[in-house]
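Participant: the following block contains a protein sequence and its predicted model.
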Amino acid sequence: MKTVHRLVVALGVSLVGVGPASAAEPVGLRSLSVPAPERGAKIAVDLWYPAGTGGTAENHGASPLFEGVSVRRDADIATGRFPLVVLAHGGLRSNPNLASWIASHLAGRGALVALPRSPAPETAGEAPDEVRLRPGDLSAALDRIENDPALAAHLASGNVSAVGFFLGGTSALALAGARLDPQAYRASCDPPARGPDCAWFATNGVDLSGRVTEAFGASHRDPRIRAVVAVAPELVGSLTRESLGAVDVPVTVIGLGAPAADREIPGARQLALPEANVFTAFGRCTARALTLLAAEGEDDAICREDGPRSRADLQAELAGMIDAALANIAAP
C-alpha cells in the first residue's frame, strides 16, 4: 500500500471509480464550504444529488489508474424531496474521492449525499485527532444543508442516514452513539493487537499513549440519524460496550472478505461479502492500470482482480446491501 500511495501522489491521481451500475437518474455534484465547529475551521463538502436542468458535464475524477464518474457539475437539484445520506469513506490518509462510486450510485437512485472532504493530517502526529474530529464533520455537513433554505426544501423530513467505510464506518457508528474508550484506543497499537495505522505511527514515532486524551471518549451522537451502515469499520474493539449496547437506531455492518469487526454490536445486522477485499471499496480501474503499475514497479494489488467476480460485480452487490439497509427508515 505504501508504494501504491507514492504512485498515486506522483500522478496526482484521485482514487475514484464508476458506480456498480448505471445511475437511474442523472447525477449532479456541487461543492459546499461548511463551518466545522469542532475544528474551528471550514471544510469542503461534496453534495451529490439527482440532477435537474443545467450544469456542466464532467467526468469526475478520471485518472490514469481509475475511471471517472459522469456528473453534471452545479446542475439544479431535481424537483422533489429526497432522503439525505451523510457519507464518509476511508482511513486517515485516504482521498475522499474513494467514495465517488457509491455517492453516485445513491444520488442516482434518489438521495442527497453529503460527503465531507475531511482534511488529511499534515503529520502522523496529528493523525490520531482525526478519529475524534471526523464524526463532527458529518454533523456539520448535515447542519449546513438543513440551514440552507434552498437545500432544505429538497429534504424528506426525518429521513437521514449515515454510511461509512473503514474509519468512516467508525464515524458513522459514532453518530449513532458509539463512543471510543480512550484507554482502549491508546492500547490499540500494543502487541498483539495492531490497528490499521499502527505501522505508520511507529515509523513516525507516534505514541498513542501520549496523544489520546479523555476528550476522545466524548459522545458524537446525532439524534437526526435514523439508520447507519458501516462497511468494514475500524477500531470497533476500541468502542465501549456500554455505548454500543445503547445504540437505538438500525445498524448494518458489512464485512469485506474478513469479518467486519472485532466486537459484536448488539442488535446490528451483520452481513458479509466473502469474495471482497479492501480494494473492492475503491473505484474501478482503467484498462491500462495494471500495465502502468507494473511499469512503475508498484504493487498492483490496488487494481488486480484475482477472483471469479469483477470489482464491478462485487460493488453492485455491496451497493444493493446498502440500498436494502436504507430502504425502510422509520420516521422520528
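Facilitator: That came in fine, so what should we check first? Numbering: from 1, shown residues only.
Participant: use CA for all of it now, contacts and neighbours both
Facilitator: Fine.
Participant: who's in contact with the residue most central in space within the chain?
Facilitator: Compute the mean C-alpha point of the chain, and by CA atoms, centre = their mean the closest residue is His89, 1.7 Å away. By CA atoms under 8 Å, 6 or more residues apart in numbering, the residues touching His89 are Pro96, Leu98, Ala99, Gly164, Phe165, Phe166, Leu167, Gly168, Gly169.
Participant: so which of the residues you listed is the most crowded?
Facilitator: Neighbour counts for the contacts of His89, by other CA atoms under 10 Å, peak at Gly169, which reaches 29 neighbours.
Participant: ok now the one helix or strand that residue maps to, how far from the chain's centre?
Facilitator: Using DSSP states H and E, Gly169 sits within helix 167-175. Mean-position distance between helix 167-175 and its chain equals 9 Å (CA atoms, centre = their mean, to the nearest Å).
Participant: follow-up on the earlier one: now tabulate the contacts of His89 in a markdown table and tack on distance to Val212.
Facilitator: As requested, the contacts of His89 are exported to a markdown table (distance: CA to CA, whole Å):
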| residue | distance to Val212 |
| --- | --- |
| Pro96 | 25 |
| Leu98 | 27 |
| Ala99 | 28 |
| Gly164 | 23 |
| Phe165 | 23 |
| Phe166 | 20 |
| Leu167 | 17 |
| Gly168 | 19 |
| Gly169 | 20 |
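Participant: from those residues, which is closest to Ala260?
Facilitator: Taking CA to CA as the measure, Ala260 sits nearest to Phe166 out of those, at 9.5 Å.
Participant: and the closest one, what does it touch?
Facilitator: Residues counted as contacts of Phe166 (CA under 8 Å, 6+ apart) are His89, Gly90, Gly91, Ala230, Val231, Ala232, Pro233, Glu234.
Participant: please repeat the previous calculation with a cut-off of 7 Å.
Facilitator: By CA atoms under 7 Å, 6 or more residues apart in numbering, the contact list for Phe166 reads His89, Gly90, Gly91, Val231, Ala232, Pro233, Glu234.
Participant: structure B:
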Amino acid sequence: MIRSALRNVIPIQKMDDMMKRLLLSALCTLTFSSAFANDELPGFDEITVKTTHRTRPVAGSIWYPVGTKTYKGLRGDNPVFVGNYAYVGAGVKEGKFPLILFSHGSGGNMFSAGWLFSALAKKGAMVVAVNHPGSTSGDSSPRRSILLDERAKDLSATLDTILNDPNFNRYIDQSQIIAAGFSMGGASVLNLAGARWDREKFSQYCKTYKSADPGCIFFSKGGVDFDHLPDGFIGNAKDERVTKVVSIDPGYTVAFDKASAKDIQIPVQFINIGHQDRTFGADLEAEGNNILSLIPDASYAVTDHGDHFAFLPSCKPEGTALLEADNDDPVCTDPEGTDRVEVHEQIQQYMEKFIGLD
C-alpha cells in the first residue's frame, strides 16, 4: 500500500532510491535492536533487612534477571566511580536462579561491585548486597568495623529477609545459595561458612603489620585495643543454608582458627587480584597466610594483573584528583599495565564457572 501510494507522486528511479534508504534504515534499526537485546540490563530493587543484632534496619539491594521491563535507573554512580544501569523495580524472569549474598569491603557499600552484580544477573543469577552499618561508605568507624561477627550476621538476616519476600522467594533455587565477598567481605563470607576468628592471632597480626596493612592502620587510628577485642568477635557465625563461597582478595584470613577452617565442608573459591603488592593477610598462597592448604574443598584463581583496588568500579577521569584532595586511599591508581575492565571480566568468568552460570 505504501509503495503504491508513492508511485503516484515519486518518479520510479527516485522511488527506488527512497526504498533503498528505507530498507537501509530498517536494517540499521534491526541491527541496533539486536545489539541492544544482546546487552540487556538486569533488574534492580532495594530491600530493607531487619535484624536482631542491630539497632536499626540494614539497607540492601537485589539485582536479578528481567522478565518485564520498567524504566532505566543509574545505580552506584558518583563523582569517583562509574555506575551501572538497571531496570528499577522490573518483574523477575520466570525460573529458578542461584542466589548470591555479597559482602562489601571496609568502607564500601552495596553498589561497590555493581559491575559484577549486573553481569551475574544477566547470566542468570540473583544477587543481594547490603550496607554493613559502621563499615560502609559515609559510615565507616574503626571501632564498629572491628565487629567482624556482625557482618556475617547481616548476611544471614538478609537471607532470612529475601527467602520470606513473596516478590522474590519463588525465583530462588535454595539448593544454590552462594556467599561472596571482597576484602573484609571476603573474610566475612568465610566466617559465614564456619571459619571462626582467633582473637590472639588477629591481635598479633595487626600489631605486626600496624604500619603495612591498610585495615590495621585504620583500626589503629580509631584507637582499637587489639588486646581486648569484643567477646562476639570469636562467635560461631556459620549458616548451614550457604552451599558455596567465593572469597575475593580476603583480608585477615591469617587470623582464622585453623581447626574451624579445616571443618568447612562446602566448596570455596578464592580469587586473588594480580601477582604483586599483596599484603600478607590477603596473600592466600604458601608465601602468604596459606589458607588454601586448610580448607578441604578450596579452589584458587588469580587475575593476570591489577591489585586489590582494581576490584572496585571503573573510575571517572577526575576520580584520582578528588581522592587526592580528600587524602583518601588511591583506589583509582592501578599498577602500570592494568586494564580494570579486563580484571573485572576475569573475576566474572571465574565466578560464573564456579557457580555454574557459564
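Facilitator: Looks like it arrived, so ask away. In this text, all values refer to a predicted model and were calculated from it rather than measured experimentally.
Participant: need the TM-score from the superposition.
Facilitator: TM-score of the superposed chains, computed with TM-score structural alignment, normalised by the length of the first structure, equals 0.83; 303 aligned residues with a CA RMSD of 2.4 Å.
Participant: before we move on, back to that, the second structure: which residue goes with the residue nearest to the centre of the first structure?
Facilitator: With TM-score structural alignment as the criterion, His89 of the first structure lines up with His104 in the second structure.
Participant: how far away is the residue nearest to that match when sequence neighbours are not counted from Ser106 of the second structure?
Facilitator: Leaving aside its chain neighbours, His104 of the second structure sits nearest to Gly185 (4.9 Å; criterion: CA to CA, 6 or more residues apart in numbering). Using CA to CA, to the nearest Å, we find Gly185 of the second structure at a distance of 8 Å from Ser106 of the second structure.
Participant: same check on Lys14 of the second structure?
Facilitator: In terms of CA to CA, Lys14 of the second structure sits 66 Å off from Ser106 of the second structure.
Participant: with Gly114 of the second structure instead?
Facilitator: 16 Å.
Participant: ok, the residue nearest to His104 of the second structure touching Ser103?
Facilitator: Yes: here Gly185 of the second structure reaches Ser103: they are 4.5 Å apart, a contact under CA atoms under 7 Å.
Participant: now do stretch 70-78 of the first structure: everything it contacts.
Facilitator: So stretch 70-78 of the first structure is contacted by 27-30, 49-60 (CA under 7 Å, 6+ apart).
Participant: how about 6 Å then?
Facilitator: Here stretch 70-78 of the first structure makes contact (CA atoms under 6 Å, 6 or more residues apart in numbering) with 27-30, 50-59.
Participant: swap in stretch 255-263 of the first structure?
Facilitator: By CA under 6 Å, 6+ apart, stretch 255-263 of the first structure touches Ala232, Gly237, Ile254, Ala272, Leu273, Pro274, Glu275, Ala276, Asn277.
Participant: got a winner among the residues you listed for most neighbours?
Facilitator: Ala232 (28 neighbours).
Participant: counterpart of that residue over in the second structure?
Facilitator: Checking with TM-score structural alignment, Ala232 of the first structure has Asp249 as its match.
Participant: likewise for Glu58 of the first structure?
Facilitator: So Glu58 of the first structure corresponds to Gly73, using TM-score structural alignment.
Participant: where in the first structure does the strand ranked longest in the second structure fall?
Facilitator: In the second structure, with assignment by DSSP state E, the single longest strand is strand 172-182. Using TM-score structural alignment, the residues of the first structure aligned to strand 172-182 of the second structure are 155-165.
Participant: so what touches stretch 147-162 of the second structure?
Facilitator: By CA under 6 Å, 6+ apart, stretch 147-162 of the second structure touches Val49, Thr51, Ser188, Leu192, Phe233.
Participant: nearest to Pro57 of the second structure among these?
Facilitator: For the contacts of stretch 147-162 of the second structure, the nearest to Pro57 of the second structure is Val49 (5.5 Å; CA to CA).
Participant: the closest one: what's it in contact with?
Facilitator: Pro57, Val58, Thr158.
Participant: preserved in the first structure, out of those residues?
Facilitator: Retained in the first structure: Pro57, Val58, out of these (criterion both residues aligned by TM-score structural alignment, their matches' CA atoms under 6 Å).
Participant: so which of the contacts of Val49 of the second structure is the most crowded?
Facilitator: Thr158 leads these on contacts (other CA under 10 Å) with 26 neighbours.
Participant: quick one: map that residue onto the first structure.
Facilitator: So, by TM-score structural alignment, Thr158 of the second structure is matched to Ala141.
Participant: did I read that right, its match in a strand?
Facilitator: No: assigned with DSSP: H, G, I helix; E, B strand; the rest coil, Ala141 of the first structure falls outside any strand and is helix.
Participant: hmm, which of the contacts of Phe166 of the first structure are common to the second structure?
Facilitator: Retained in the second structure by both residues aligned by TM-score structural alignment, their matches' CA atoms under 7 Å are the following of the contacts of Phe166 of the first structure: Gly90, Val231, Ala232, Pro233, Glu234.
Participant: mind listing what Ala172 of the first structure touches?
Facilitator: For Ala172 of the first structure, the contact set (CA under 6 Å, 6+ apart) comprises Ala162, Gly164.
Participant: before we move on, what about Gly73 of the second structure?
Facilitator: Each residue near Gly73 of the second structure by CA under 6 Å, 6+ apart is listed here: Tyr85, Ala86, Val88.
Participant: is it true that it lies in a strand?
Facilitator: Yes: assignment of Gly73 of the second structure by three-state DSSP places it within a strand.
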